[in-house]
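[1] heads up, no residue letters with this:
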């Protein structure tokens, strides 16, 4: 289970704790649109959290990593659209034009973006920043709301 170490930070001891937090985040996310930026080094747990989050929202059993496709679309159990982007391979935000990011403008969509700094200016604004940091064998996760919606999600988190 995640352990709160600071008002805005959790310690995730292992992949199971990362997945548990992803499910808790999904439960707190409500039924509206939400944009989450996932920051952190390679292997920090961004994709694991995204998979657990999307699975908990009913995106299906097979949630693929968008490492090579850059973007994976899903339909959630309640009918909302969800998008998982991994922009690691993007060198310039201008490269995103061919991805059809117009669909991300849906205010009811759930959007998770790994490596969001590589899409600066081409992405919808974040509601919540999740910052992963290596902490020996564990991970520290910092929660930074960037909108009223993000603040509500963080305040509704239970784990």
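    Sure thing, it's come through. This is a predicted model, so every value here is computed, not measured.

[2] C-alpha only now, for contacts and for neighbours.
    Fine.

[3] what count of nearby residues applies to residue 127?
    Counted by other Cα atoms under 10 Å, the residues lying close to residue 127 total 21.

[4] so how far is residue 44 from the residue lying farthest from the centre of the chain?
    The outermost residue of the chain relative to its centre, with distances by Cα atoms, centre = their mean, is residue 136 at 22.6 Å. Residue 136 is 11 Å from residue 44, where distance means Cα to Cα, to the nearest Å.

[5] over to residue 96?
    Using Cα to Cα, residue 96 is found at 24 Å from residue 44.

[6] so those two - more neighbours on which side?
    Legend: neighbour count by other Cα under 10 Å for residue 96 and residue 44, higher for residue 44 (22 against 17).

[7] please compare the first structure with the one that follows:
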């Protein structure tokens, strides 16, 4: 992995995970750095907490009720840009509905966030993306962000410039 396309962070606690979400919101709200976010990590790793911090930091986020879309599959939040929050936990391998939401999000330039992205079919993986994987940690949380595509790399570079000491 090219080190310019990866960033490792240590998140001390839930507040740090929310802070990373807020920081990401400041990056991916701009069209030039709007990359899909593909989240990977076990139950309770912090995926939905990250999304909550991000959504609440966007214009219109105060109107959103951020929750894991495990049973709904997709939540669309009234933010600017609109956020399509997809959860593939209950449908490994995805389905046509999920792919339609991914396509609609791309057409409208919405921000697409996919939890349990390891279940996303290869043909449905957005070309411009930030992948965030939660890693084992003795304390707190660790995550690795990797980028693909021009907007994904631009988003990662912008994020790297905003986080200090790789610990939030």
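    Thanks, I have it. If you're wondering where the values come from, they're calculated on a predicted model, not measured in any experiment.

[8] hmm, back to that, residue in structure 2 paired with the residue farthest from the centre of structure 1?
    In structure 2, residue 136 of structure 1 lines up with residue 138, judged by TM-score structural alignment.

[9] that match belongs to a strand?
    No: looking at residue 138 of structure 2 with DSSP: H, G, I helix; E, B strand; the rest coil, it is coil, so not inside a strand.

[10] and the helices in structure 2?
    14-28, 47-57, 96-108, 149-162 (DSSP state H).

[11] any idea how far residue 109 of structure 2 is from the residue nearest in space to the middle of structure 2?
    What sits nearest the mean C-alpha location of structure 2, by Cα atoms, centre = their mean, is residue 37, with 3.2 Å. Distance, residue 37 of structure 2 to residue 109 of structure 2, using Cα to Cα: 13 Å.

[12] which neighbours do these two share?
    Jointly contacting residue 37 of structure 2 and residue 109 under the rule Cα atoms under 8 Å, 6 or more residues apart in numbering is no residue at all.

[13] now do the residue lying closest to residue 17 of structure 2 once chain neighbours are set aside against residue 18 of structure 2, distance only.
    Nearest-residue entry for residue 17 of structure 2: residue 50, 5.4 Å, with adjacent residues in sequence omitted and distances by Cα to Cα, 6 or more residues apart in numbering. Look at residue 50 of structure 2 and residue 18 of structure 2: by Cα to Cα, they are 5 Å apart.

[14] looking at these two, which one has more neighbours?
    residue 18 (24 against 21).

[15] aligned partner of residue 69 of structure 2 in structure 1?
    In structure 1, residue 69 of structure 2 lines up with residue 66, judged by TM-score structural alignment.

[16] burial of its match, as a residue count?
    19.

[17] surely it and residue 83 touch.
    No: the criterion here is Cα atoms under 8 Å, and residue 66 of structure 1 misses it with residue 83 at 9.8 Å.

[18] what's the overlap in contacts for these two?
    residue 72.

[19] ok so, going back, contacting residues for the residue farthest from the centre of structure 1?
    Residue 136 of structure 1 sits next to no residue when contact means Cα under 8 Å, 6+ apart.

[20] residue 128 of structure 2 now?
    So residue 128 of structure 2 contacts 35, 36, 147, 148, 149, 150, 151, 152 (Cα under 8 Å, 6+ apart).

[21] so who does the residue nearest to residue 159 of structure 1 when sequence neighbours are not counted touch?
    The shortest distance from residue 159 of structure 1 to any non-neighbouring residue, by Cα to Cα, 6+ apart, is to residue 24 (6.1 Å). Neighbouring residues of residue 24 of structure 1 by Cα under 8 Å, 6+ apart: 53, 157, 158, 159.
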